[in-house]
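Enquirer: No letters, just coordinates:
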């Protein structure tokens, strides 16, 4: 049976989006991996399935390229708002998000960050603002949950870090029982330069939740002021946050093409 899909991306972080609100084949890890495969499938960083929701306009489920289902994805959220062509609420495993059209993309209310060690979660209690751990030159990260777990390292030059080698080591460290997204960031004037190793997807062109986590960490540490531009390999996002307020993320989204999966 053929199933329609949309290929979209936010700053090069790309998705296959399937609308299953009116029926469709169930998703599981092996099928998600097959669709995400860039050689034998459609190819994407994350697979998105839209389903009916009892608490929001739509439910968004997210599978990484390795077949693991995860809680939240900021870039995909903007793509779903663009695909729907209207403001809407979106249920995710990380909470209910609110989005609206904004220029050539969308603006998303990403909810409130969480800083407790058990919220990340970590394997044991510690200061999440300056964790007393490190991996080679990456030391004392800031940990925050923005719908999914992140650690943020502030370095002199984010582009100089061998994130392809260190990222998977940190992601799978026993300190992180649910694994973790790894961010390395450096200041560029009042903006941030960011690279992200995404849990279950590897190095990506952009990560919306990573930009949110990094901006929150930098604002909390007094490194930048809100709103802050976060510059990723695929382009820039604007993050606005203050304590006791939800995070607001704005940036572009692009519809690339539509097609049919025949399985």
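Expert: Yes, it's here. Because the structure is predicted, anything quoted here is derived from the model rather than measured. Residues are numbered from 1 along each chain as shown.
Enquirer: only C-alpha atoms for contact and neighbour calcs from this point on.
Expert: Fine.
Enquirer: those strands in the stretch 151-263 of the chain, which residues are they?
Expert: In the stretch 151-263 of the chain, the segments counted as strands under DSSP state E, counting those that start in this stretch are 181-188, 191-198, 202-203, 228-232, 235-240, 248-252, 254-262.
Enquirer: ok, and here's another one to check against it:
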């Protein structure tokens, strides 16, 4: 008998995830990722996270990230906080300070409470090869002509995954649904990109919307908050400690200087836990969901 696959539905400031315990399981197939992410026929989420045994000596656990289409992702700040909360609840951490292995490296965690989990996200990079972005210009701010009459000023930055930051006067009026997919499909970003639209409210407060790779616009994006804040800090437009207001809630970003790691602080919440049956191939799950709507056992 195959051990049943357990999961937790979680969110960080509205950015939601299905967290799988993969310590005794293989990675989910693309078809299973699609099913889990489906908000009508599955559990529903922006991304799928998988907890695994640690890969480095100092870490208490490792995790991987998949999009709804089953593609691997390298970074997720809100997801990292949810993994940290999951690890704490599972008793895998020796105390409130520990480290996690992610696809982009090792992250230090300081767990104060479910409302304040601080993740060391690494050092942002504005190097065009690291993002990557194709441009003959090696400057922090680039102008892209995406289509006739649409000229954008974009700041490329990577925080373990690629971001394009666009400063706007009113984030509510930003053309997120139009420009996001256009930049992601643009040859300027050969490995695609997460597209952030940021409005500066003051030296210590910004507003942000992010069109994420593989998920579309989400209620919050932790790595996107780091990227937007870092881009503005690098240009001297905001202080080194800034509150980022997203549609799902607020995150705190702290970056002491350009040579230091950037820190992300915010909440993580459990929504419910469940179990998938041991016969969990996507094809069988799809067939059974039609006749057995309660295939997923939910525990509050």
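Expert: On my side now, so go ahead. Just so we're clear, the structure is a prediction, and the values are computed from it rather than from any experiment.
Enquirer: Just the TM-score for the two chains, thanks.
Expert: Remark: TM-score between the superposed chains equals 0.95 [TM-score structural alignment, normalised by the length of the first structure]; 262 aligned residues with a CA RMSD of 1.5 Å.
Enquirer: ok, back up a step: residue 174 of the first structure is nearest to which of the strands of the stretch 151-263 of the first structure?
Expert: Comparing those against residue 174 of the first structure with CA to CA, the closest turns out to be strand 181-188 (13.7 Å).
Enquirer: what's the mean distance for that closest one versus the second structure?
Expert: When the second structure is superposed, strand 181-188 of the first structure averages 0.5 Å from its matched positions, counting by mean CA distance after the TM-score superposition for the first structure.
Enquirer: Now do that strand and strand 228-232, the angle between them.
Expert: Using axes from the mean of the first three to the mean of the last three CA atoms, to 10 degrees, the inter-axis angle of strand 181-188 of the first structure relative to strand 228-232 is 110 degrees.
Enquirer: SS state for the nearest residue to residue 96 of the first structure once chain neighbours are set aside?
Expert: Excluding the flanking residues, the one nearest residue 96 of the first structure by CA to CA, 6 or more residues apart in numbering is residue 90, at 5.5 Å. Here residue 90 of the first structure is recorded as strand under DSSP: H, G, I helix; E, B strand; the rest coil.
Enquirer: Now which residue in the second structure aligns to residue 90 of the first structure?
Expert: Matched by TM-score structural alignment, residue 90 of the first structure corresponds to residue 100 in the second structure.
Enquirer: same deal with residue 127 of the first structure?
Expert: In the second structure, residue 127 of the first structure lines up with residue 138, judged by TM-score structural alignment.
Enquirer: does its match really touch residue 132, like I thought?
Expert: No. Counting by CA atoms under 8 Å, residue 138 of the second structure stays clear of residue 132, with 11.8 Å between them.
Enquirer: which one of those two has more residues nearby?
Expert: Comparing residue 138 of the second structure with residue 132 by other CA atoms under 10 Å, the one with more neighbours is residue 132, at 21 against 13.
Enquirer: Now do the SS call for the more buried one.
Expert: Of the three states, residue 132 of the second structure takes coil under three-state DSSP.
Enquirer: Contacts only, for the residue positioned nearest the centre of the second structure.
Expert: Taking CA atoms, centre = their mean, the centroid of the second structure lies closest to residue 76, which sits 2.8 Å from it. Contacts were defined as CA atoms under 8 Å, 6 or more residues apart in numbering; by that measure residue 76 of the second structure touches 65, 221, 222, 223.
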